[in-house]
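Novice: Using only what follows, build the 3D model:
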Amino acid sequence: MHTWPVQDAKARFSEFLEACLVEGPQMVTKRGAEAAVLVPVEQWRRLQAAAQPSLKQLLLSDQARTRTLTPVRGSARRRPVQPL
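Specialist: Just a heads-up that it's a prediction; the model follows:
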């Protein structure tokens, strides 16, 4: 991943964008610290589709959320219970 100082990314944005589309994600630094990453839209959509909702998002959602919170039951058999 190529790293661009923010002033270079701003001054040469077309080149910055083209590098992202050809080479992949590009890192932007601000005062030497990593600040942001520019990624191609296809990769962004894949990342968004694979992301799980956070607990906060689930609790604030107005849609039914039991499907994502309830684990799938296994197919194991229960052991027999002896009468007392």
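Novice: C-alpha only now, for contacts and for neighbours.
Specialist: OK.
Novice: Identify the residues contacting Arg67.
Specialist: Neighbour list for Arg67: empty [criterion: CA atoms under 8 Å, 6 or more residues apart in numbering].
Novice: Alongside the first, I'd like the structure of this one:
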Amino acid sequence: MLQDAKARFSELVRRVRSEGPQHVTVHGRDEVVVIAAEEYRRLQGLQTGRALVEVLQATPYPEIDLAIAPPTYAPVRDVSL
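Specialist: You can find the predicted model right below:
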């Protein structure tokens, strides 16, 4: 059973690389989409919080002093199968 799961996962990865994103269904419903790492990074982009900073800077209450800390990044966890 484990060998079959590994083989099928390898095939899924090959299809993602050759055909693009692959939908995984459970009981006939889409549950997840598997995409290539490059595509994930492209979609995620660099999350800097710039939009939030711009909204806060455009406030009608400039007398309120807000200290903005430098951004921190939470890396994506690698999973070994």
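Novice: so what number do they get for TM-score?
Specialist: The pair, once superposed, lands on a TM-score of 0.51 when counted by TM-score structural alignment, normalised by the length of the second structure; 51 aligned residues with a CA RMSD of 2.7 Å.
Novice: if you go through the first structure in chain order, where are the strands?
Specialist: 2-5, 26-30, 33-38 (DSSP state E).
Novice: May I see the ones you listed organised as JSON lines, with mean neighbour count and distance to Cys20 of the first structure added?
Specialist: JSON lines is the format used below for these (neighbours: other CA atoms under 10 Å; distance: least, CA to CA, whole Å):
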{"stretch": "strand 2-5", "mean neighbour count": "16", "distance to Cys20 of the first structure": "9"}
{"stretch": "strand 26-30", "mean neighbour count": "18", "distance to Cys20 of the first structure": "6"}
{"stretch": "strand 33-38", "mean neighbour count": "13", "distance to Cys20 of the first structure": "7"}
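Novice: need those in CSV with distance to Arg67 of the first structure, can you?
Specialist: As requested, the strands of the first structure are arranged in CSV below (distance: least, CA to CA, whole Å):
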stretch, distance to Arg67 of the first structure
strand 2-5, 41
strand 26-30, 37
strand 33-38, 33
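Novice: and of those, who's closest to Gln48 of the first structure?
Specialist: strand 33-38 (14.6 Å; CA to CA).
Novice: Hey, what's the angle from the closest one to strand 26-30? Just curious.
Specialist: 150 degrees (axes from the mean of the first three to the mean of the last three CA atoms, to 10 degrees).
Novice: what does strand 33-38 of the first structure correspond to over in the second structure?
Specialist: The alignment of strand 33-38 of the first structure onto the second structure (TM-score structural alignment) spans residues 29-34.
Novice: mean shift between that stretch and the first structure?
Specialist: Compared with the first structure after the fit, stretch 29-34 of the second structure shows a mean deviation of 0.3 Å (mean CA distance after the TM-score superposition for the first structure).
Novice: Need the contact partners of that stretch.
Specialist: 16, 21-25.
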